[in-house]
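Asker: Structure of the sequence below:
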Amino acid sequence: MKYLTIVTSSGPQAWHALVPDLTCIANAKSRERLIELARESIAVALEDGPRPPQAASLDDLAPDVRADVPADAELLLLEPAPMNPVSAEIERALERAGVSQAELARRIGSSPAGVNRLVNPFYWGHSLDLLRRVAAALNADLQVQLTGRAS
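Answerer: Here you go, the predicted model:
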């Protein structure tokens, strides 16, 4: 699913995005980073379940919203960013174990910022060694499974 995203700039390092269907707003210093953040915002807004897009163009927006869109705005149709299920599983394991991110950081010899990165749903750098340490620190079993795709 792709969502209408309105992109504007108020200077060379001031980019803004609005996804009207999901009330997502993002700001960044570059257009590329803005698009990345807008896609992440869309993914987070859809975490509780799918919400089909309603707007595919400016004509689909309410007149008051349409009136506020600058004439030089760029209109994009963006898909949500992929979310890493490993990060979500680490977050759930922390909750089940009743352990804070700060305590996990202490147990695995990392920084709180490092553990925060591990539970970031858009982080994809988990190593198997680190997952083993997290599992041991949470007194949990680690299972890795590869499944075949339907053809």
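Asker: Every contact and neighbour count from this point should use C-alpha atoms.
Answerer: OK.
Asker: quick one, strands of this protein?
Answerer: Applying DSSP state E to the chain gives strands spanning 3-11, 14-19, 24-28, 74-78.
Asker: Adding mean neighbour count, write those out as JSON lines.
Answerer: JSON lines is the format used below for the strands of the chain (neighbours: other CA atoms under 10 Å):
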{"stretch": "strand 3-11", "mean neighbour count": "20"}
{"stretch": "strand 14-19", "mean neighbour count": "20"}
{"stretch": "strand 24-28", "mean neighbour count": "19"}
{"stretch": "strand 74-78", "mean neighbour count": "15"}
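Asker: Can I get those strands in TSV including distance to residue 86?
Answerer: Shown next, in TSV, are these (distance: least, CA to CA, whole Å):
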stretch	distance to residue 86
strand 3-11	26
strand 14-19	27
strand 24-28	25
strand 74-78	24
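Asker: Which of those strands sits closest to residue 130?
Answerer: Closest approach to residue 130 among the strands of the chain is made by strand 24-28 (31.0 Å; CA to CA).
Asker: let's see this one next to it:
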Amino acid sequence: MKKRTSRTNAVSIIHRRYVKSSQKRLLELEEERLNAKVAREIHRLRQEHQLTQAQLAKRVGTTPSVISRLEDADYQGHSLSMLRRIASSLDQQVEIRFIPVKHKLQAA
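Answerer: Model (predicted):
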């Protein structure tokens, strides 16, 4: 009996078994990736401007706990209005783009 020497990444196995075959799960995964990307970008900009969450909150006119939630990859309540307020306070602007998807996603 021959031993298998190749290994497959665990994430690849999970994706193949549980996500790839389900349009609903693909949509959920894309939404989670977008939430994480927004959170990372807010955190990056805040760090780039050498601000604490409290300092950014003061600039935006909110509380530090709101900034903390916005920087949490699991947070799903990002509003365009709040993103604009954050961007403006950091001399930035929000840009929204629509780009083609690599694979067709359909709501289940």
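Asker: Could I get the TM-score for this pair?
Answerer: Put the two chains on top of each other and the TM-score (TM-score structural alignment, normalised by the length of structure 2) is 0.62; 79 aligned residues with a CA RMSD of 2.6 Å.
Asker: hang on, the earlier thing: how about the strands of structure 1, which one is nearest residue 98 of structure 1?
Answerer: Nearest of those (CA to CA): strand 24-28, 31.2 Å.
Asker: Let's check: the centremost residue of structure 1 is which one?
Answerer: Residue closest to the average C-alpha location in structure 1 (CA atoms, centre = their mean): residue 40, at 3.4 Å.
Asker: Distance of that one relative to residue 32 of structure 1?
Answerer: Applying CA to CA, to the nearest Å, the value for residue 40 of structure 1 to residue 32 of structure 1 is 13 Å.
Asker: again, but for residue 79 of structure 1
Answerer: Distance from residue 79 of structure 1 to residue 32 of structure 1, by CA to CA: 14 Å.
Asker: How about residue 93 of structure 1?
Answerer: 33 Å.
Asker: what about these two, which has more around it?
Answerer: residue 93 (17 against 11; other CA atoms under 10 Å).
Asker: quick one: what's aligned to the more buried one in structure 2?
Answerer: Matched to structure 2 by TM-score structural alignment, residue 93 of structure 1 sits across from residue 45.
Asker: same deal with residue 19 of structure 1?
Answerer: For residue 19 of structure 1, no residue is aligned by TM-score structural alignment.
Asker: Who are the contact partners of residue 19 of structure 1?
Answerer: The contact partners of residue 19 of structure 1, taken as CA atoms under 8 Å, 6 or more residues apart in numbering, are 3-6, 25, 38, 42.
Asker: cool, residue 140 of structure 1 as well?
Answerer: residue 93.
Asker: if you set the cut-off to 10 Å instead, what comes out?
Answerer: Listed by CA atoms under 10 Å, 6 or more residues apart in numbering, the contact set of residue 140 of structure 1 reads 93, 96-97, 132-134.
Asker: same deal with residue 86 of structure 1?
Answerer: 92, 118-121, 123-124, 126, 131.
Asker: Kindly report the same for residue 137 of structure 1.
Answerer: So residue 137 of structure 1 contacts 94, 97, 99, 103-108, 131 (CA under 10 Å, 6+ apart).
Asker: Distance check, residue 141 of structure 1 against residue 132 of structure 1.
Answerer: Relative to residue 132 of structure 1, and taking CA to CA, residue 141 of structure 1 is found at 8 Å.
Asker: How about the equivalent of residue 78 of structure 2 over in structure 1: what's its closest non-neighbour residue?
Answerer: The equivalent of residue 78 of structure 2 in structure 1 is residue 126 (alignment by TM-score structural alignment). Leaving aside its sequence neighbours, residue 126 of structure 1 sits nearest to residue 118 (CA to CA, 6 or more residues apart in numbering; 7.0 Å).
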